[in-house]
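Enquirer: turn this into a model:
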Amino acid sequence: MSLPDPSSPPSRPDPMLVACLALSMLLSSLGTSIANVGLPAMALAFDAAFPSVQWVVLAYLLAVTTAVASAGRLADLIGRRRLMLAGLAWFTAASALCGAAPGLWSLVAARAAQGVGAAVLMTLAMALAGEAAPKGRAGSAMGLLGTMSAVGTALGPTLGGALIAGPGWRAIFLVNLPLGLLAFWLAWRHLPQDQPRATQAPVRFDRLGSALLTVSLAAYALSMTLGKGAFGPLNAALLAAAAAAACLFWRVESRSAHPLLRPAMFSDAGRSAGLAASALVATVMMATLVVGPFYLAGALGLDAARVGLAMSCGPLVAAVAGVPAGRCVDRFGARPMTLAALGAMAGASAALPFASDAFGVAGYVIALVVITAGYALFQAANNTAVMAGAGGERGAVSGLLNLSRNLGLITGASAMGALFALGAGTADLAGAPPQALAAGLRAVFLAAAALCVLAGAAVAAAGVTRPRAVQP
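Expert: Next up is the predicted model:
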């Protein structure tokens, strides 16, 4: 079988290559969402307290967050095909270890390993999709990956619940084995061969920079997630450690002959604005997940089933809107669509609490649908703009995009949850009266609208549609 030559743009994408990348993105997002529903069963199986069993989810998120940037740079050095195959094999093997774990902490360790594999999958799926897309079709490729990510997020709770009710909680990890093997086979057959580097000069992987970045990101993520929303001395110490490691990382990178992330990568205003906007918008999207269940149940009186149905509207809309959003980007351009998406998200965020007051569940869901559709368009447009012109650093730039999104999600879970409690005037959200929950909702979504406006201002000020190409 002849493999496509990546040096010349294809006239149309190989459908099997597209399927491979879509399945890889599905696996990584499914790994995030499917485990949450199994926590009660795991707590019972291991006779563990809930704070301990939460590390099954936290370990995966921490591993993904700390590994994405290093995975992107490593792919640029050793080859994207080679690392993608290794990542699929690693993720599948780690999933098997999760399903066979004899104890809670061995499961947590296996989940951390699985998260490292997921970081490779999501980073390289984006890098390879942009590279393989025909000229003028990058937006459609990014839209498809956004769809698969949303499908994984929406499918996780439903599939996980069915598997737990049938074979048991171990099946939520073992289900990745046939999917991972299929993705590996597709990658082996259809990923283009890695091309030799243009220069023969030896390039080393920046181990010190990678270690410092990992320490900084892990400390920041822990500072945002420990303490159940209360920011105490431990959180402050972790945040200080994250800042110190980040400063040291930047100093090391500016002096390194082979940096993990070249400081010059951030000199392009368009790319930097896109990365900042990605983090801000991810913070907004996490707000819908953090405050939604409390408001829908406590203020609007929905039972658990109806809360789940209302919350599922978001991922479902994102799944449906991803591909059409990508086509809009290809037709109208990345920057105009980014600004249009942020405008729609800002307006819907500001309107959501008032629509909920006036029209109840219908008002909340309609506003949520607009926010989520706007997010699908933003992802397709912003990812296309940031990845354009990445050249030989496509893996590193893709890693930065995923990193900015994960940092936004982690920050949103902490900051938006704290703002909700502050607006409601109580930390006991489960027992708060409807008026207090409505006040908390207003505080959160007015802040979310402000973040969308800030992201739009950053993109507009950058004033470019496509970042300048950089050479590694």
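Enquirer: every contact and neighbour count from this point should use C-alpha atoms.
Expert: Fine.
Enquirer: for the host helix or strand of Leu27, list every residue counted as buried.
Expert: Leu27 is part of helix 15-33 when elements are defined by DSSP states H and E. Within helix 15-33, the residues that count as buried by 16 or more other C-alpha atoms under 10 Å are 17-18, 20-33.
Enquirer: so which elements touch it?
Expert: Contacting helix 15-33 under the criterion 3 or more C-alpha pairs under 8 Å, 6 or more residues apart in numbering; DSSP states H and E are the following elements: helix 55-78, helix 104-132, helix 138-165, helix 176-190.
Enquirer: can you do 6 Å?
Expert: helix 104-132, helix 138-165, helix 176-190 (3 or more C-alpha pairs under 6 Å, 6 or more residues apart in numbering; DSSP states H and E).
Enquirer: next, the angle helix 55-78 makes with the longest one.
Expert: Right, the one you point to is helix 104-132. Helix 104-132 and helix 55-78 meet at an angle of 40 degrees, taking axes from the mean of the first three to the mean of the last three C-alpha atoms, to 10 degrees as the criterion.
Enquirer: got the angle between helix 104-132 and helix 15-33?
Expert: Using the same axes, to 10 degrees: helix 104-132 against helix 15-33 is 150 degrees.
Enquirer: for the comparison step, fold the sequence that follows:
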Amino acid sequence: MKSISIRGALSGLSLSMLLSSLGTSIANVGLPTLAEVFSASFQAVQWVVLAYLLSITALIVSVGRLGDLMGRRRLLLIGIAVFTVASILCALAPDLWSLIAARALQGIGAAIMMALTMALVGGAVPKEKMGSAMGVLGTMSALGTCLGPTLGGVLIAHVGWQGIFLLNVPLGVLAIGLAWRFLPVDRHAMQSTRPDFDVLGTLVLVLTLLAYALAMTLGRGSFGPLNTALLLVAVIGLILFVFVEQTAASPLVKLPMLRSPLLSAGFAMSTLVTTVVMATLVVGPFYLSGALGLSAASVGLVMSAGPLVAALAGVPGGRLVDRLGAQRSSAIGLIAMLTGACILPSVPMSVGVFGYLAPLVVLTAGYALFQAANNTAVMADIAPQQRGVISGLLGLSRNLGLITGASVMGAVFAFGTASNNILHAQPEAVGQGMRVTFAVAAALIVVALLIGTFSQFVSRRPATSC
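Expert: The predicted model follows:
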């Protein structure tokens, strides 16, 4: 009976992770159709995706902390319900800006699901099976990314653009049913004395993260005065947030816990690694089409290989974490990523698609193993009352890596091509841009390895001195 309960709880959490991941990837493929339906520019219709990502990035830490205070199961159920209702509102949107507002609401639900799925694993799965559970969640996240473009294309063709949002409704209802039936009831949710929610800290953090996310995404790769101003606001906001948290009676983030070398290293490595992964998504399409001359359909097929490998490697990677331990598995994953990142720029263009695809498979499989190991290492020994906010910080580190990677690695690629217009660059220039980008990516992975090694050394030092 207990094994059935664990499987049911993991199924509900996995479905929540799938929905939040699918919410990003399935909307991307619908942008051309939405631009045509609403007679909008591409810049305007991009906010359908951007509003969703901004909501997640700005709120993921705050909702994680809110789950710690009011009960994670209860808040997860609310989050899935918000996501499901917002999906209906998206499908019923009469104009583009109503759709964008509904997508922002959908992003709030997704932020809750992303923050609390990993937090709830700790209470639903035995510690010795934590790696396998994290591997399953990683697989579902990658599966959502992988299925989104194909599923979205089929739904738009046969149902219309509303279908990409209505798909979430039955899946959301199923996720609510599984979570309600199998997740353990919040034990502390009904206590009369609870710490207050840090409203001021939450407001400062939300505005800071919004400023940073907009600084990295506005301008489509060009960093102008507005981007600089927003980045300055983000820096000031971060300083103000630290001050607010030091003086708050019940802080949103307890800053002293970030002094833990394993915890802070886990966040830093997650940001660096997802920055590298974003490079494959930014550079890949330009290299495959501009340097190797692939058609749009072939580019899409090759690009789907990365998420597919991550989905297939998630579960076996999680089992390897249970067998070898989180720290060792994390190092193996990073070494695999470094191998792929080093091979990619060294393979001649004459080798063709295989010369790009083979190293990409190695890099992505390494990423899947690293994610399962790092998530396990961060979440394994966290006090139950802190799981929500730590899970939120872990999710934030990934989102910041993706946002930063899209901007910074895109700029590195443009610099490497030495061309004013990448679309018109010669194949040799595109190839050079790819080589420069992945040389930088390899350097970032080396930094992640050094951080991981140093954090283990520091965390062991007190034990050896006693």
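Enquirer: quantitatively, what TM-score do the chains reach?
Expert: Overlay of the two chains. TM-score (TM-score structural alignment, normalised by the length of the second structure): 0.96; 459 aligned residues with a C-alpha RMSD of 1.6 Å.
Enquirer: so the helix holding Leu27 of the first structure matches what in the second structure?
Expert: On the basis of TM-score structural alignment, helix 15-33 of the first structure is assigned to residues 7-25 in the second structure.
Enquirer: so which residues make contact with that stretch?
Expert: Contacting residues not belonging to stretch 7-25 of the second structure are listed as 110, 113, 117, 137, 140-141, 144-145, 148, 175, 178-179, 182-183 [C-alpha atoms under 6 Å, 6 or more residues apart in numbering].
Enquirer: would you turn those residues into TSV with distance to Ala372 of the second structure?
Expert: Putting the contacts of stretch 7-25 of the second structure into TSV (distance: C-alpha to C-alpha, whole Å) gives the following:
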residue	distance to Ala372 of the second structure
Ala110	20
Met113	18
Thr117	14
Leu137	8
Met140	12
Ser141	12
Gly144	17
Thr145	17
Gly148	22
Ala175	22
Leu178	23
Ala179	22
Phe182	23
Leu183	21
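Enquirer: any of those residues buried? List them.
Expert: Among the contacts of stretch 7-25 of the second structure, those classed as buried by 16+ other C-alpha under 10 Å are 110, 113, 117, 137, 140-141, 144-145, 148, 175, 178-179, 182-183.
Enquirer: identify, from those, the entry nearest to Met349 of the second structure.
Expert: Nearest to Met349 of the second structure out of these is Thr145 (C-alpha to C-alpha; 27.6 Å).
Enquirer: stretch 425-441 of the second structure corresponds to what range in the first structure?
Expert: Aligned by TM-score structural alignment, stretch 425-441 of the second structure corresponds to residues 432-448 of the first structure.
Enquirer: actually stretch 219-238 of the second structure, not the one I wrote
Expert: Alignment of stretch 219-238 of the second structure against the first structure: residues 227-246, by TM-score structural alignment.
Enquirer: for the aligned partner of Val459 of the first structure in the second structure, which non-adjacent residue is closest in space?
Expert: Here Val459 of the first structure is matched to Gly452 in the second structure, going by TM-score structural alignment. In space, Gly452 of the second structure comes closest to Ala265 once its chain neighbours are excluded; the distance is 6.2 Å by C-alpha to C-alpha, 6 or more residues apart in numbering.
Enquirer: mind telling me what that neighbour corresponds to in the first structure?
Expert: Structural alignment places Ala265 of the second structure opposite Ala273 in the first structure (criterion: TM-score structural alignment).
Enquirer: same deal with Asn374 of the second structure?
Expert: For Asn374 of the second structure, the equivalent position in the first structure is taken to be Asn382, counting by TM-score structural alignment.
Enquirer: number of residues surrounding that match?
Expert: Summarising burial for Asn382 of the first structure: neighbours were counted as other C-alpha atoms under 10 Å, giving 30.
Enquirer: just the angle for the host helix or strand of it relative to helix 138-165, thanks.
Expert: When elements are defined using DSSP H and E, Asn382 of the first structure is found to belong to helix 361-387. Using the same axes, to 10 degrees, the interaxial angle of helix 361-387 of the first structure with respect to helix 138-165 works out to 130 degrees.
Enquirer: what is whatever helix or strand comes next after helix 361-387 of the first structure packed up against?
Expert: Along the chain past helix 361-387 of the first structure, the next helix or strand (assigned with DSSP H and E) turns out to be helix 394-424. In terms of contact count using 3+ C-alpha pairs under 6 Å, 6+ apart, helix 394-424 of the first structure is assigned the packing partners helix 55-78, helix 104-132, helix 269-298, helix 434-462.
Enquirer: and of those helices, who's closest to Ser414 of the first structure?
Expert: Each of those was checked against Ser414 of the first structure via C-alpha to C-alpha, and the shortest separation belongs to helix 269-298, namely 8.9 Å.
Enquirer: against Ala71 of the first structure, how distant is Thr92 of the first structure?
Expert: The gap separating Thr92 of the first structure from Ala71 of the first structure is 17 Å, by C-alpha to C-alpha, to the nearest Å.
Enquirer: between these two, which is the more surrounded one?
Expert: In this view Thr92 of the first structure and Ala71 are compared by other C-alpha under 10 Å, and Ala71 has more residues nearby, 30 against 27.
Enquirer: spatially nearest residue to that one, not counting backbone neighbours?
Expert: Here the residue nearest Ala71 of the first structure, using C-alpha to C-alpha, 6+ apart, is Val120, at 5.6 Å.
Enquirer: now which residue in the second structure aligns to that neighbour?
Expert: Structural correspondence for Val120 of the first structure with respect to the second structure (TM-score structural alignment): Ile112.
Enquirer: that match: neighbour count?
Expert: A count of neighbours around Ile112 of the second structure, defined by other C-alpha under 10 Å, yields 32.
Enquirer: what's the answer for Val284 of the first structure, then?
Expert: Applying other C-alpha under 10 Å, we find 29 other residues in the vicinity of Val284 of the first structure.
Enquirer: need the counterpart of it in the second structure.
Expert: Counting by TM-score structural alignment, Val284 of the first structure corresponds to Val276 in the second structure.
Enquirer: that match and Ala439 touch, don't they?
Expert: No - under the criterion of C-alpha atoms under 6 Å, Val276 of the second structure lies out of contact with Ala439, with a separation of 10.5 Å.
Enquirer: so Ala463 of the second structure, which of the three states?
Expert: Using DSSP: H, G, I helix; E, B strand; the rest coil, the three-state assignment for Ala463 of the second structure comes out as helix.
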